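A.B. asks: model this:
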Amino acid sequence: MIKEIAQTIVDLIFDWGYLGIFLLMAIESSFIPFPSEIVLIPAGYLASKGDMSISMIMASALGGSLVGAFINYYLALTLGRKILKRYGRYFFIKESALDKMDGFFAKHGHISTFIGRLIPGIRQLISIPAGLARMNLIVFSTYTALGAGIWALILTMLGYFIGENQELIDTYLKQITISVVVVLLLLGSWYAYYQKQKAK
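C.D. replies: Here you go, the predicted model:
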């Protein structure tokens, strides 16, 4: 069944072209869980055959990712606080917690957004606390684009070089994901150390 879904995605990308990549990545980056690897790996494979352009794939993927992130950001910005102030007590969320989040994102929103965009399962959700904290839109857009761009390039290149070998894709994708998480942990640790030294 997974193979059939993947084939359907490939067919959709081939039929709709870059618009299909844009729309699917917008969905993946918004509140609808959707794995970006089944979009960009096939797209990279099509690029290896000369049917698509790497630069256009990246532009479409990045554009779609930003649109999806903006959807979450603006929903959280316009509705999030109203909902949490009314119903937050049912989920043990106090208004003081929102104030703390505002302060955190004011100081560390850039690194949090960048790291969040590269962690599976979190990348779609990091826009929500950014919107709730009213994070500066330019800073949010910059670090969202940076993180989303790196991940899109990794997946596209994976499809470009080994797009026909599903077993190798599974192996390398797992190794790459683990490597990215390790690098992000090191980056987060360095950033925390830097902030402590700066405070002193």
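A.B. asks: alpha carbons only for contacts and neighbour counts from here, please
C.D. replies: Will do.
A.B. asks: so which elements touch the longest helix anywhere in the chain?
C.D. replies: As assigned by DSSP state H, the longest helix anywhere in the chain is helix 166-199. Applying 3 or more Cα pairs under 8 Å, 6 or more residues apart in numbering; DSSP states H and E, one finds that helix 166-199 contacts helix 137-162.
A.B. asks: in the longest helix of the chain, what counts as buried?
C.D. replies: Neighbour-count burial for helix 166-199 flags Ile169, Leu173, Thr177, Val180, Val181, Leu184 (criterion: 16 or more other Cα atoms under 10 Å).
A.B. asks: with stretch 71-85 instead?
C.D. replies: Ile71, Asn72, Tyr73, Tyr74, Ala76, Leu77, Gly80, Arg81, Leu84.
A.B. asks: and the gap between the second one and His108?
C.D. replies: Separation of Asn72 from His108 (Cα to Cα, to the nearest Å) stands at 19 Å.
A.B. asks: thinking again about what came up before, dump the buried residues of stretch 71-85 into TSV; add distance to Trp190 and secondary structure as well.
C.D. replies: Formatted as TSV, the buried residues of stretch 71-85 follow (distance: Cα to Cα, whole Å; DSSP: H, G, I helix; E, B strand; the rest coil):
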residue	distance to Trp190	secondary structure
Ile71	31	helix
Asn72	29	helix
Tyr73	27	helix
Tyr74	31	helix
Ala76	30	helix
Leu77	30	helix
Gly80	32	helix
Arg81	32	helix
Leu84	33	helix
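A.B. asks: can you pick out the most distant pair from those?
C.D. replies: Within these, Ile71 and Leu84 form the most distant pair, 18.1 Å apart (Cα to Cα).
A.B. asks: using a markdown table, lay out the buried residues of stretch 71-85 together with distance to Ser55.
C.D. replies: Shown next, in a markdown table, are the buried residues of stretch 71-85 (distance: Cα to Cα, whole Å):
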| residue | distance to Ser55 |
| --- | --- |
| Ile71 | 24 |
| Asn72 | 26 |
| Tyr73 | 26 |
| Tyr74 | 28 |
| Ala76 | 32 |
| Leu77 | 32 |
| Gly80 | 36 |
| Arg81 | 38 |
| Leu84 | 41 |
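A.B. asks: please give the structure of this sequence too, so both can be compared:
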Amino acid sequence: MSWVQDWGYAGVIVLMAMESSIFPVPSEVVIPPAAILSAQEGASMSFWGVVAAGTFGSWLGSAITYAVARIVGRPVIMRWGKFFFMPPHKVEKAEIFLQRYEVSGVFFARLLPVIRHLISIPAGIVRMGFGIFSLVTVLGSFAWCTVLAWYGHRIGERHPELLKSPEELIRTVKSESLPLILAVLVLAVCYILMLRLTDRNKPEKAAADTSAEKEQ
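C.D. replies: As a prediction, this is how the structure comes out:
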């Protein structure tokens, strides 16, 4: 709270950059409080300014993590990552997620906990194009920050006293964000099911094409 109150947009950028890298800073306790502050009379921040700062911070942290992963490579990360909140099993999960869903996986990762701050590592390891990586990261981060800011603004209107108690603010944001988290998870599950069904149809289509070629 003090970072956001004292530093304004810079505080949001720094915290969201940390959230998108190896540091366990939850965006759910960064963007909503900033949006609540922006709704106060005489505030130095605006709603869309908070969204922009959060999006830029997310991209910055992701870009730095991507660059480090691309430079040091997988062996170094798998050996030393556990000392920087990146144990091998988490990195492997992120790798599998990226291999399975590719570019769209980076976008959806911005909406999912845990995977969100790790997806940049396999993207850097496989040397995904930085331009496309940045594009989907910005789009996903913008969507997530906009929704969180909207939630924060709505919560602030109903509970203006929360700014006096960071603990109560965190508790309220977490409880009222539950429908949002469930909606994102449902969306992700539907997307994954769609991809799996599509993959199942590929062998059938390939077999049909082969049979048609033989008949010809």
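A.B. asks: overlay the chains and give the TM-score.
C.D. replies: The TM-score (TM-score structural alignment, normalised by the length of structure 1) is 0.79; 181 aligned residues with a Cα RMSD of 2.8 Å.
A.B. asks: for the alignment partner in structure 2 of Asp170 of structure 1, what are its contacts?
C.D. replies: Alignment note (TM-score structural alignment): Asp170 of structure 1 maps to Lys174 of structure 2. With contact set as Cα atoms under 8 Å, 6 or more residues apart in numbering, Lys174 of structure 2 has these partners: Glu28.
A.B. asks: residues near Phe14 of structure 1, how many?
C.D. replies: By other Cα atoms under 10 Å, the residues close to Phe14 of structure 1 number 17.
A.B. asks: tell me the counterpart of it in structure 2.
C.D. replies: Match for Phe14 of structure 1 (TM-score structural alignment): Gln5.
A.B. asks: who touches that match in this structure?
C.D. replies: Per Cα under 8 Å, 6+ apart, neighbours of Gln5 of structure 2: Gly11, Ala34, Leu37.
A.B. asks: which residue lines up with the last one in structure 1?
C.D. replies: So that's Leu37 of structure 2. Per TM-score structural alignment, Leu37 of structure 2 is aligned with Leu46.
A.B. asks: name the nearest residue to its match, sequence neighbours excluded.
C.D. replies: Met52 (5.8 Å; Cα to Cα, 6 or more residues apart in numbering).
A.B. asks: contact partners of stretch 48-67 of structure 2?
C.D. replies: 9-10, 12-22, 31, 34-35, 38, 117, 120-125, 134, 137-138, 141-142, 145-146, 149.
A.B. asks: looking at the residues you listed, which are in helices?
C.D. replies: Filtering the contacts of stretch 48-67 of structure 2 for helices - DSSP H - leaves 9-10, 12-19, 31, 34-35, 38, 120-125, 134, 137-138, 141-142, 145-146, 149.
A.B. asks: aligned against structure 1, show me the partner of Phe107 of structure 2.
C.D. replies: Phe107 of structure 2 maps onto Phe114 in structure 1, by TM-score structural alignment.
A.B. asks: which residues touch that match?
C.D. replies: Under the criterion of Cα under 8 Å, 6+ apart, the neighbours of Phe114 of structure 1 are Tyr143, Thr144, Leu146, Gly147.
A.B. asks: what do you get if the cut-off is 6 Å, keeping everything else the same?
C.D. replies: Listed by Cα atoms under 6 Å, 6 or more residues apart in numbering, the contact partners of Phe114 of structure 1 are Tyr143, Thr144, Gly147.
A.B. asks: residue in structure 2 matching the second one?
C.D. replies: Structural alignment places Thr144 of structure 1 opposite Thr137 in structure 2 (criterion: TM-score structural alignment).
A.B. asks: again with Val183 of structure 1
C.D. replies: So, by TM-score structural alignment, Val183 of structure 1 is matched to Leu187.
A.B. asks: could you check how far its match is from Ile170 of structure 2?
C.D. replies: 25 Å.
A.B. asks: now Val4 of structure 2
C.D. replies: Distance from Val4 of structure 2 to Ile170 of structure 2, by Cα to Cα: 14 Å.
A.B. asks: more crowded one of the two?
C.D. replies: Under the neighbour definition other Cα under 10 Å, Val4 of structure 2 and Ile170 were set side by side, and Val4 has more, 19 against 16.
A.B. asks: list the buried residues in stretch 40-49 of structure 2.
C.D. replies: Here stretch 40-49 of structure 2 shows Met45, Ser46, Phe47, Gly49 as buried, counting by 16+ other Cα under 10 Å.
A.B. asks: and which of these is nearest to Ile96 of structure 2?
C.D. replies: The closest of these, once distances to Ile96 of structure 2 are taken by Cα to Cα, is Gly49, at 34.9 Å.
A.B. asks: what's the closest one aligned with over in structure 1?
C.D. replies: Using TM-score structural alignment, Gly49 of structure 2 pairs with Met56 in structure 1.
A.B. asks: same question for Ala69 of structure 2.
C.D. replies: Checking with TM-score structural alignment, Ala69 of structure 2 has Ala76 as its match.
A.B. asks: these two touch, right, that match and Leu132?
C.D. replies: Yes. Between Ala76 of structure 1 and Leu132 there is a contact at 5.2 Å, judged by Cα atoms under 6 Å.
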